[in-house]
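Trainee: Give me coordinates for this.
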Amino acid sequence: MLGFITCPVRGEADRLIAALADRLLAEGRDVIGMVRADIAQRSDCEMHLRLLPEGNVHTISQDLGRGADACVLDAGALEQVVAQVARSLDDAPPGTIALFNKFGKQEASGRGCRDLIAQAIGADLAVIVSVPPETRTDFDRFSDGFAQQVAPNIDALAAFLGS
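Mentor: As a prediction, the model looks like this:
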C-alpha cells in the first residue's frame, strides 16, 4: 500500500509527515523511515532528517560557508541515512508503517530513497511519502498506478493507514 501527499506550500508536507510519525509512535505503532527534523537551523538551506523510530538526527546538506545562496544536498550523507533505514527495514515486523520525507529530485533520478520505497512496498508495508509537484511525473512512472493520493491532512493519512 503506497499513499502520497502533495502540498502546495513549501515545508508543509515535511511538517505533516513528521507530525504523522509522532502520532503513530505515540500510539505505539511500528514505524520506520525518515522525516524532516525540526531543529534550529543556521540557514534556510540546512536539511536534517530524523530516523524512525529511534529519532537520531542526520544532516544531509553541505555547509557552503557564509555568503552561499544555494542549497546543496550532500548525496553521500543521504545515502548513509538510506542504508541505515534499509537495515531496519529488513527486520520490520508485519504491520510496520514506512514514512519517507519525499520523492524528490534524487528519487526521480533513481537515487535517494527510491529503492527503499520499492523495498518497503515489496515487504508489504504501508508506505507514505510526500511528492512535490515538480517530481510528480517521475513518481507516477515509478509507482505505475499503484499509489493512492491522500488528502494532505493528518486525519486523512491516519484513516488511510487504518488508525
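Trainee: For the rest of this, base every contact and every neighbour count on C-alpha atoms.
Mentor: Fine.
Trainee: Next, the contact list for residue 149, please.
Mentor: 3-5 (CA atoms under 8 Å, 6 or more residues apart in numbering).
Trainee: Take these and write them to TSV, including distance to residue 147, neighbour count and secondary structure.
Mentor: Below are the contacts of residue 149 laid out as TSV (distance: CA to CA, whole Å; neighbours: other CA atoms under 10 Å; DSSP: H, G, I helix; E, B strand; the rest coil):
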residue	distance to residue 147	neighbour count	secondary structure
3	6	19	strand
4	7	23	strand
5	10	21	strand
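Trainee: wait, which of these is closest to residue 30?
Mentor: residue 3 (17.0 Å; CA to CA).
Trainee: Now the second one, please; I'll put the structures next to each other:
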Amino acid sequence: MNSRAFESARASIVAIGGADSAGKRGLIDDFLRRRRAEGLRVVGVVEARDPGAEACASRAVTDLATGARIGISQNLGPGSTACALDPGGLALACAAVQRSLQQGADLVVLSKFGKLEAGGGGLCDAFSAALEIGAPVVTTLHPVLREDWARFAGDLAEEIAPEPQALESWWRDVSRAARAA
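Mentor: A predicted model of the protein is given here:
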C-alpha cells in the first residue's frame, strides 16, 4: 500500500492474528452480525466456502454489500496437487469493495491480508480506499505474514488475538473516537 494513503488516513485497522482460519472466520461472522444488527453499513469481502467442495473449487469471497460471490481460485489442472489464487478474481473483489466504498461505509471487512497483499496486489487498493474515506477496517493475518503486515500497515494498525472480547474492545474504542471527532 502506498504510504501516503496511510499518512493521511483517519481510520483504524485491526488484524486478527493466529493460525486458525476457521476460528477467525467465525469470529468475523459473529462480529458482522452484531454490527449489522446495530444498523451499520458494513462493506467488504469475506471468505466463502461450500461445504464438501474441493479446496480449489470452493475458494471465493462474498461481497458484503451485494451478497455476490466472487471466485478467487484457479484450478491448475488434473496433474496439479495445489490450487492457486486467481489474481483476476481478487481484482474483481477489490473493485467491488471500491464501488461499495463510494456509497460510504461505517465498517470495512477485508477477509485477509495474504501473500498477494504482502506483494502489493490482491486487496491492497481496497485497503487504501477504506482509509481514504476514514472507515475502520477489520482483516485477518496469518503469523507468517506478520513482518509483511507491519511494513504494509505501519502504525495505523494493530494485531489482536482471535478472541471476541479483543475485537469488541477494539470496536468500542474506534466507535468512541469516531463519535468524539
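Trainee: Any idea what the TM-score is?
Mentor: After superposition, the two chains reach a TM-score of 0.88 (TM-score structural alignment, normalised by the length of structure 1), with 161 aligned residues with a CA RMSD of 1.9 Å.
Trainee: quick one on the thing from earlier: just curious, which of the contacts of residue 149 of structure 1 is nearest to residue 25 of structure 1?
Mentor: Nearest member of those to residue 25 of structure 1, counting by CA to CA, is residue 3, at 18.4 Å.
Trainee: Just list the residues touching the counterpart of the closest one in structure 2, thanks.
Mentor: Counting by TM-score structural alignment, residue 3 of structure 1 lines up with residue 14 in structure 2. Neighbour list for residue 14 of structure 2: 137-139, 157-160, 170 [criterion: CA under 8 Å, 6+ apart].
Trainee: and with 10 Å instead?
Mentor: Residue 14 of structure 2 makes contact with 109, 136-141, 153, 156-160, 167, 170-171, according to CA atoms under 10 Å, 6 or more residues apart in numbering.
Trainee: and if you look at residue 95 of structure 2?
Mentor: 89, 101, 123, 125-126.
Trainee: which residues of structure 1 fall in helices?
Mentor: 12-26, 75-90, 105-108, 114-122, 136-143, 154-161 (DSSP state H).
Trainee: what about those, which gets the closest to residue 49 of structure 1?
Mentor: helix 75-90 (8.2 Å).
Trainee: mean shift of that closest one relative to structure 2?
Mentor: Once superposed with structure 2, the aligned residues differ from helix 75-90 of structure 1 by a mean of 0.7 Å; criterion: mean CA distance after the TM-score superposition for structure 1.
Trainee: Where does that helix end up in structure 2?
Mentor: So helix 75-90 of structure 1 sits over residues 87-102 in structure 2, by TM-score structural alignment.
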